[in-house]
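In: Only the shape, not the letters, is given here:
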């Protein structure tokens, strides 16, 4: 199995003079990216950062994002990405929990890096592209060679924090082998980049978007990197860089559609539009296919097993009955649905997705109890996601096990109710949770943000849902809000809505 570091070297040799990344008006070739990565790795070594060191990264999307990641991988460091949108306390918890000894901060985040340094006196703070003293990218007299580091397949290379359903931060460990396998998994199940391929990145490269960089790198494609997601800027960038593939979360589709920026955008270069990370509301999917054409494909994955556990390609999207399905299980994953006793459920019934794959995590860092409940005795991962198979073998995600509502003795899956609500033309976005109830134990409770200038009543929405799904699944109440809370990567945070309801009792 190829190590992540080996794939980086392979791509650098094969495509040295091709353009690897675009950032604004700037571009770097494969050779330039690789040379910059080697320089960073050498400077880290000079600063006493040895193989195996846990290095927290405060690096925003930009020209140094990819070189910094490649440097850490090739130097055998364990990178701990810190999402720029999080608070100082959240960053501090990640630094402490990951046992990071070093933080590397770029010019846009160096102040936060210094704040962390002040909080943890033993933490070494290094600068990237700031132009200051000790900048890891200060000009070198000669081109720096490859890091002289021996790497093994089972050595950690990434510690990525995820909050999951509980809200408790936990760090997922990926190794040189599993990160290399993520690349192979994407190429086998989702994408087939060509030398003229360009993927546009607007989401943070520290999460799912970043996993697409290496597959394009080894195939000779390029990454066009934006500092963040702005609908107008994103639409303009597709034509500007002749982008062939984009990757969006459902909330980004909604923002593009609502802003109307696609109407005059040059989308002629696009070959594939990928979505994932959270369920896609059916009205948004329908409008997205109308806007982009029949080129949408979906992936289902987790931080614990990125990126493609199952995929619904553009050909399957032609069948409306499959909209909302996760897709077919990936070719490199073993997947079963298990009940509470650990037995496989009959075909068509709901069970917990349990899997084994070369791209799965090595485990959670410093979390023996959590690892014991997540891994089966034979090493399979319990995902905590509930799903069923249809007659054709397509996987349909039902919900997270922790989000299921038990009302009056019946199981209600929030996603089903959310899909029914989202089909109402007044609903911009929604989330459904269970609230404490003396009669029903849990009452189905909906939070709804309406479209600007559109009015709708609670009674109208409840009636709308009752027309589409069983009456006991309809909300007992609807609460109107300005926006639905989301995580740093755009996932709806049901727990942020549910927990205050239970605290009030």
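Out: Good, I have the coordinates. Everything numeric in this text was worked out from a predicted model, so none of it was measured. Numbers count the residues shown, from 1 in each chain.

In: Going by C-alpha atoms from here, please, whenever you check contacts or count neighbours.
Out: Will do.

In: For the biggest helix by length in the chain, buried residues please.
Out: Among the segments of the chain that qualify as a helix by DSSP state H, the longest is helix 30-46. Across helix 30-46, burial judged by 16 or more other C-alpha atoms under 10 Å covers 30-44.

In: second one coming, line it up with the first:
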């Protein structure tokens, strides 16, 4: 199968894999990865080891009959091969897809079929039941590792331009394959390398490398970082890694950050070795960010991006995390090499402070959606990436994501952005987490509805919480109904699953007014 823009000019489009290999070869003896292998043994790969692994894997793909333009998919938990297989696929000019470890076999089938994958690489030690996919040749990670060990790279190995298909979550419909080529991947690496990586960073990865975490590795290598890879997120093990293993930096999605903050050991552990904590991927409660600053110190950075422009549209650096809810509720300012505008429905820029759609352009932005020309045209209309996020930008160019356009609640003729209600609920001392969404209502059109989780030992009535929001934001924002949960459901990406909340019977009937 052919795909658009197949030809690449090396003087215009620098290769992502070549960038990484050059970086690894410059400091061959540095530690790249520390991890526990399938036999429970602690292992270390140097930069030299990682480079050799990438080249051998690209050669092994050729020996398996994969030529430039063919497709390879990977299903793996966090492990170094999740990075080296991806880079090797880019080096060999393959169409690469990463499947989500917390997805389902049916989701795998949809993506494998849509991406036309020719080979499916499966970490069989973690996913023994998900390798049988009709129509796609499968190979276990162990079998691929044996081929890699025997591979001998040579000058005739097939090479070509990279195509990374980064599939969206698909929680609201069929997932779309975001096309990221060398241009976007290289722009991502250089932009993220401008973040506040500490000197001699030992970065802990606990999140799936099929998504944001996988794209943190290249910029980290540019900054000389090493990566400690855990198979999953466990707050107890995260604290151990900081106290005992020299971890100095990590990335957490909000639900993980909250779990770490609430862990019984957190208040008494020696976390002084942690020098940088990056968070993002979903809205984060400003009150919880303030608490994190109290616990960890002034080391927090927030990033914002999406699959169509991964990780690096905006950043709020640690020095800007001051005790101001408006600042802590923002996502910072535009990253280098990215132009951002807040546009109205006619494509005109709105006044400072007014809400509109956050749009972006620059080399980071995707080429489009795989085999979806109509969706591509809509997303890139007018030369801008239309993110679908409602945002405001103040006179200092500080950007605040208000909510997703599709999540906007229209109640009584007024637009209510759930994020603003969640922020108001988060300032109540009893509320640990919340999710706000609209439900059909015969009187209001949509009723503002909230699901809340309380801090241990705290409680509040729905009426009290609704009055708190009314006093903070106004009557339009006050929830008409509040349900109390022990925990909020999350998607495979760790984001609160509002679709599940809308369709699941609530834990307690709790009208707020």
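Out: Everything's here; your move. Just so it is clear, the model here is predicted, and its values are computed rather than measured.

In: give me the number of residues near the equivalent of residue 257 of structure 2 over in structure 1?
Out: Applying TM-score structural alignment, one finds that residue 257 of structure 2 aligns to residue 253 in structure 1. Residues near residue 253 of structure 1, counting by other C-alpha atoms under 10 Å, number 19.

In: In structure 2, which residue is most central in space?
Out: Among the residues of structure 2, the one closest to the centroid is residue 212, at 3.8 Å (C-alpha atoms, centre = their mean).

In: Tell me which residue of structure 1 matches up with that one.
Out: Checking TM-score structural alignment: residue 212 of structure 2 goes with residue 208.

In: likewise residue 201 of structure 2?
Out: So residue 201 of structure 2 corresponds to residue 197, using TM-score structural alignment.

In: rewinding a little: for the match of residue 257 of structure 2, helix, strand, or coil?
Out: helix (DSSP: H, G, I helix; E, B strand; the rest coil).

In: Could you double-check that it lies in contact with residue 286?
Out: No: the criterion here is C-alpha atoms under 8 Å, and residue 253 of structure 1 misses it with residue 286 at 10.8 Å.

In: coming back round to it: what residues does the match of residue 201 of structure 2 make contact with?
Out: Going by C-alpha atoms under 8 Å, 6 or more residues apart in numbering, residue 197 of structure 1 touches 216, 220-222, 243-245.

In: Neighbour-wise, which one of those leads?
Out: residue 222 (32 neighbours).

In: Mind telling me what that one corresponds to in structure 2?
Out: Superposed on structure 2 with TM-score structural alignment, residue 222 of structure 1 falls opposite residue 226.

In: Next: residue 62 of structure 1.
Out: The alignment partner of residue 62 of structure 1 in structure 2, by TM-score structural alignment, is residue 79.

In: just to revisit the earlier point, which among the buried residues of helix 30-46 of structure 1 gets closest to residue 91 of structure 1?
Out: residue 44 (21.5 Å; C-alpha to C-alpha).

In: what about that closest one, distance to residue 28 of structure 1?
Out: 22 Å (C-alpha to C-alpha, to the nearest Å).

In: now do residue 76 of structure 1
Out: Residue 76 of structure 1 is 24 Å from residue 28 of structure 1, by C-alpha to C-alpha.
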